[in-house]
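# Quick one, structure for this:
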Amino acid sequence: MTASSIIEYIDQYDGDVRNRLLSVYELIRTAVPDEAEESISWRMPTFKLGTEPLFFFTGTKRHIGFYPTPDAIAHFSAELADFGTTEHLIQLRHDAPLPTELMREIIAWRLQQLPSGKV
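Below is the predicted model of the structure:
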């Protein structure tokens, strides 16, 4: 099944993975401006502001993938040293607590990087 909304995407998962995805969704949703759009892009839950992608996230067997942009990952590289990362991705392993405070900081930083007038 291909999800057509973020909630539909999350509802494809069960138990703890579903709850973790809901937590990530709520962290992002409560931080982004009201005019941010929710969608599914590249088969991933996505938040955009106009044409500007803000955040993507995914569920996998072993982790949640959180995609806050390469600049955010580079900026927080010291804080992310204990996480699996790539240029685009932070792996939030299911066998560890969600780093909600760090995620809030990353989300806030990313939103501050938007061109003036976007937020």
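
# going forward, measure contacts between C-alpha atoms and count neighbours the same way
Fine.

# quick one: the helices in this protein?
Per DSSP state H, the chain has helices spanning 6-10, 15-31, 70-75, 100-112. These are given in chain order.

# Following up with a second sequence; could you model it the same way so I can compare the two?
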Amino acid sequence: MKKYEHVSEYLADLAPMQREVAQIMRELLQDAAPEANEKISYNMPAIEQNGHVLVYFAPTESHLGFYPTADPIVAFKDQLKNYQTSKGTIKIPYDKPLPVKLIRVIVAYRIQQVTTN
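Down below sits the predicted model:
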């Protein structure tokens, strides 16, 4: 498996549709967390603030994987009922629009977690 150092390098290797969705997510995260820095962590795009990764994301063949850590999955379980989730994962199918408002709320939640702890 190729090891990535930069998000732009990661995105360049994606299939066109996956790259388009990933770029939209990238821009959404940059807007939702303007003080965060993007990085590659666990060989996928992530944003970090105050030395803590806020969220990760990675396109797959069938969905966009959004990894906000475990706490938001529990905190927003009612809003996530239409998505397949696991301990720290939200699977967003490509045939559904990105839940922009929900992603923003989850990112704000994560920012609060890393700035108050």
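
# picking that back up, which one of the helices of structure 1 is the most hemmed in?
Burial of the helices of structure 1 is given as mean neighbour count (mean count of other C-alpha atoms under 10 Å); helix 6-10 ranks first at a mean of 18.

# who touches Ala32 of structure 2 in this structure?
104, 107-108 (C-alpha atoms under 8 Å, 6 or more residues apart in numbering).

# That one matches what in structure 1?
For Ala32 of structure 2, the aligned residue in structure 1 is Ala31 (criterion: TM-score structural alignment).

# The helices of structure 1 into JSON lines, with extra columns for distance to His63 of structure 1?
Formatted as JSON lines, the helices of structure 1 follow (distance: least, C-alpha to C-alpha, whole Å):
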{"stretch": "helix 6-10", "distance to His63 of structure 1": "14"}
{"stretch": "helix 15-31", "distance to His63 of structure 1": "8"}
{"stretch": "helix 70-75", "distance to His63 of structure 1": "17"}
{"stretch": "helix 100-112", "distance to His63 of structure 1": "15"}
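
# Run the chain-centre distance for the strand ranked longest in structure 1.
Counting by DSSP state E, the longest strand found in structure 1 is strand 52-59. Mean-position distance between strand 52-59 of structure 1 and its chain equals 5 Å (C-alpha atoms, centre = their mean, to the nearest Å).

# hmm, back to that, for the match of Ala32 of structure 2, give its distance to Glu38 of structure 1.
13 Å (C-alpha to C-alpha, to the nearest Å).

# which parts of the longest strand of structure 1 are buried?
Neighbour counts over strand 52-59 of structure 1 (16 or more other C-alpha atoms under 10 Å) mark 53-59 as buried.
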